[in-house]
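Colleague: Turn this into a model:
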Amino acid sequence: MIRVGEYNTLKVVRTVEFGVYLEDGASGILLPKRFVPKGVKEGEELNVFIYHDSDGRIIATTQKPFGVVGDIVMLEAVSVTPQGAFLNWGLMKDIFVPKSKQLMGMRPGGRYLVKIFIDEQTGRVAATEKLEPFLSNDNLTVKEMDLVDLTVWRRTDIGYVMIINHKHTGVLHFNEIYRHLSEGYVFKGYIKHISPDNLIDVVLGKPGYQRVEDEAGKVLRLLQENNGFLPYNDKSSPDEIYSFFGMSKKTFKMTTGGLYKQRKIEFTDGGIKATET
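Modeller: Okay, the predicted model is just below:
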């Protein structure tokens, strides 16, 4: 079963002057010569992306698109017609966004957060700005403390709505934000809390002590790079700490507290100091 808009592992069944044909249970799918890996022989299997070319034929490529069916990604518009817009998604053929699937119209050079899907009428890969129908918290596939992919969607009065694993939505509250965010940015994060009615709070980074352990390595590296001393401690402002370490003051205090217990640092009046051991 060939999955259009996704990666498929297919066997090379015959070689022609202009490429190779891959097994699909019928007449085969062409992988053009420019994309055929050097030295490939009949009978070998290739991992290829399948989509429709400009003439509507199913074709294979070893190019890697910026997203596959099901993904929500930020793409740049390259051309606009009365029928819709074409966005660059990393392949020779641009992906189409019908006029009916746009929110406020698109312009060349603009960047837009879109969902990649299969158009039911044509069977081709397309994209839409209208994300709501594809996002739901009714049947969750995540639980608290899960590590997830987060995509910045929109700003609200309490924080940012984040898209979780291209499926669900959650809120990243302002008091958990310590870096610049813009629509379409993608981060690793985790599920902090799920309410009884499936409202989700998320946090950037890794959950629990693993996150602190990662930050501990950063603190020790920065100490090494600065002759064993850094002029920051619990009296430093949150802005100063974030500007230098890229972490919240709460994380900084947890991290340095853990390093102190491990006797890897000492606290001084002016900052933190690496121990000799």
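
Colleague: going forward, measure contacts and count neighbours with C-alpha atoms only.
Modeller: Fine.

Colleague: show me the contacts for D201.
Modeller: Contact analysis of D201 by Cα atoms under 8 Å, 6 or more residues apart in numbering lists G170, V171, L172, H173, I191, K192, H193, I194.

Colleague: want to put them side by side, so please do this one too:
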Amino acid sequence: MKRVWGGWSCGVLMLAAALVGLSALTAGAQESRGITVSGEGVAEAMPDVMELAAKIDGNAQLAGDALEKFRGNKKRFVDALKRLGIEGLSIVDSGPSVNSGTPANPMAAFQGGQVDETKMPNSVGFQEELTVTLSGVDKMQAEDLLRSLTLIIDAAKDAGVNLSASPISMIQAQFQGAKPTSLATYRLSQPDAAKQQAYEAALASARAKAERLAQLAGLKLGDIVSIRETAPGAQGDDDNGGMMGAYLTLMTGAAGKEKTEYTSGEFKKIPVAASLSVQFDIVKK
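Modeller: This is a model prediction of the structure:
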């Protein structure tokens, strides 16, 4: 009797498993009913922020002297920009860093061991990356913007500071196989309005595709069942956009990736893209 009961219970379990699998397939078939299409939309908007990168440093044998030099260099730079009186001009600090114990001539250590590292002088250095930001550039004429940019560059040079392309701009250029050619990075800091327009265009594109498919199949398009946002250009995209986005997320976090999505090295309209996967119900005529 035990053997019969064991075989019976095993059969029940197998039947239950088969029923579970059948119900899952049925549910999946029900979920897939309808027409699923993708739609893309793009809207453009002028950047409203211009950014330049500046590096402030101070080096000396003693930490106290290095800090004093660093503070003096930073104050001279900040004061020079304030004297310009440009509306919307600001400086964003990143926080100083200190390097200690670095040889004054580190390359000499690799020249055949001719230098005794224990006798090499060490220096202490304070450094900080600053971001010079000019907001409201979307309301400025191109000539006025160039004049302001020229004043900023000259004031920085007079203060002994060289401006450079922003780190995000350099990462973009690296993935595009080019060198950054612009000191300034132009950014769209408020992309919501353009993003809304891109969503509307993407949804209209998806609906147009679905209507064509339904017409070919002799069906009538029903209501929207689901909408899912996808990455623009994710399907069949062979450029480095995805890799660059992943690298920026790794290096700067999600905020850095979001920040670089709407930037340009030129003062021109920036495209804002949206991509949607939309499922429509279908109705027989």
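
Colleague: Need the TM-score from the superposition.
Modeller: Remark: TM-score between the superposed chains equals 0.21 [TM-score structural alignment, normalised by the length of structure 1]; 95 aligned residues with a Cα RMSD of 5.6 Å.

Colleague: which of the contacts of D201 of structure 1 sit farthest apart?
Modeller: Maximum pairwise distance in the contacts of D201 of structure 1, criterion Cα to Cα, is 13.8 Å, between H173 and I194.

Colleague: now the contacts of D201 of structure 1 in CSV, with secondary structure, distance to I265 of structure 1 and neighbour count?
Modeller: Below are those laid out as CSV (DSSP: H, G, I helix; E, B strand; the rest coil; distance: Cα to Cα, whole Å; neighbours: other Cα atoms under 10 Å):
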residue, secondary structure, distance to I265 of structure 1, neighbour count
G170, strand, 37, 24
V171, strand, 36, 25
L172, strand, 32, 25
H173, strand, 32, 17
I191, strand, 31, 23
K192, strand, 30, 20
H193, strand, 33, 17
I194, strand, 37, 17
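
Colleague: between these, which is nearest L259 of structure 1?
Modeller: Ranked by distance to L259 of structure 1 (Cα to Cα), those are led by K192 at 24.7 Å.

Colleague: what's the nearest residue to that closest one if we skip its chain neighbours?
Modeller: The shortest distance from K192 of structure 1 to any non-neighbouring residue, by Cα to Cα, 6 or more residues apart in numbering, is to V202 (5.0 Å).

Colleague: so where's the longest helix in structure 1?
Modeller: Across structure 1, the helix with the greatest residue count (assigned by DSSP state H) is helix 208-225.

Colleague: What helices and strands are in contact with it?
Modeller: Helix 208-225 of structure 1 is packed against strand 229-230, helix 249-261, strand 271-274, with contacts defined by 3 or more Cα pairs under 8 Å, 6 or more residues apart in numbering; DSSP states H and E.

Colleague: Could you dump the ones you listed into JSON lines with mean neighbour count added?
Modeller: Output for those, formatted as JSON lines (neighbours: other Cα atoms under 10 Å):
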{"stretch": "strand 229-230", "mean neighbour count": "20"}
{"stretch": "helix 249-261", "mean neighbour count": "17"}
{"stretch": "strand 271-274", "mean neighbour count": "20"}
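
Colleague: how about those, which one is nearest R211 of structure 1?
Modeller: helix 249-261 (8.7 Å).

Colleague: by how many degrees do that closest one and helix 208-225 diverge?
Modeller: 70 degrees (axes from the mean of the first three to the mean of the last three Cα atoms, to 10 degrees).

Colleague: helix or strand right after helix 249-261 of structure 1?
Modeller: Following helix 249-261 of structure 1 in sequence order, the next helix or strand is strand 265-268 (DSSP states H and E).

Colleague: picking that back up, which residues belonging to the longest helix of structure 1 are considered buried?
Modeller: Buried residues in helix 208-225 of structure 1, counted by 16 or more other Cα atoms under 10 Å: V212, E213, E215, A216, V219, L220, L222, L223.

Colleague: and which of these is nearest to G271 of structure 1?
Modeller: Of all the buried residues of helix 208-225 of structure 1, G271 of structure 1 sits closest to L223, with 10.8 Å by Cα to Cα.

Colleague: which one's the longest helix in structure 2?
Modeller: Taking DSSP H as the criterion, structure 2 has its longest helix at helix 2-31.

Colleague: what packs against the helix or strand following it?
Modeller: Per DSSP H and E, the first helix or strand lying C-terminal to helix 2-31 of structure 2 is strand 35-45. Strand 35-45 of structure 2 sits against helix 192-216, strand 270-284, with contacts defined as 3+ Cα pairs under 8 Å, 6+ apart.

Colleague: Return the angle between stretch directions for the first one and strand 270-284.
Modeller: Relative orientation of helix 192-216 of structure 2 with respect to strand 270-284: 30 degrees, computed using the same axes, to 10 degrees.

Colleague: who does helix 192-216 of structure 2 touch, helix- and strand-wise?
Modeller: strand 35-45, strand 219-230, strand 270-284.

Colleague: With respect to Q197 of structure 2, which of the ones you listed lies nearest?
Modeller: Of those, nearest to Q197 of structure 2 by Cα to Cα is strand 35-45, at 6.0 Å.

Colleague: Give the buried residues for that closest one.
Modeller: So strand 35-45 of structure 2, judged by 16+ other Cα under 10 Å, has buried residues I35, T36, V37, S38, G39, E40, G41, V42, A43, E44, A45.

Colleague: other SSEs contacting the following helix or strand past it?
Modeller: Next helix or strand after strand 35-45 of structure 2 toward the C-terminus (DSSP H and E): strand 49-60. Identification of packing neighbours for strand 49-60 of structure 2 by 3+ Cα pairs under 8 Å, 6+ apart yields helix 63-82, strand 122-135, strand 163-164, strand 185-187.

Colleague: who's in contact with the residue most central in space within structure 2?
Modeller: In structure 2, the residue lying closest to the centroid (Cα atoms, centre = their mean) is K257, at 2.2 Å. Counting by Cα under 8 Å, 6+ apart, K257 of structure 2 makes contact with G245, A246, L248, T249.

Colleague: Let me know the closest of those residues to D192 of structure 2.
Modeller: Checking these one by one against D192 of structure 2 (Cα to Cα), the nearest turns out to be G245, at 19.6 Å.
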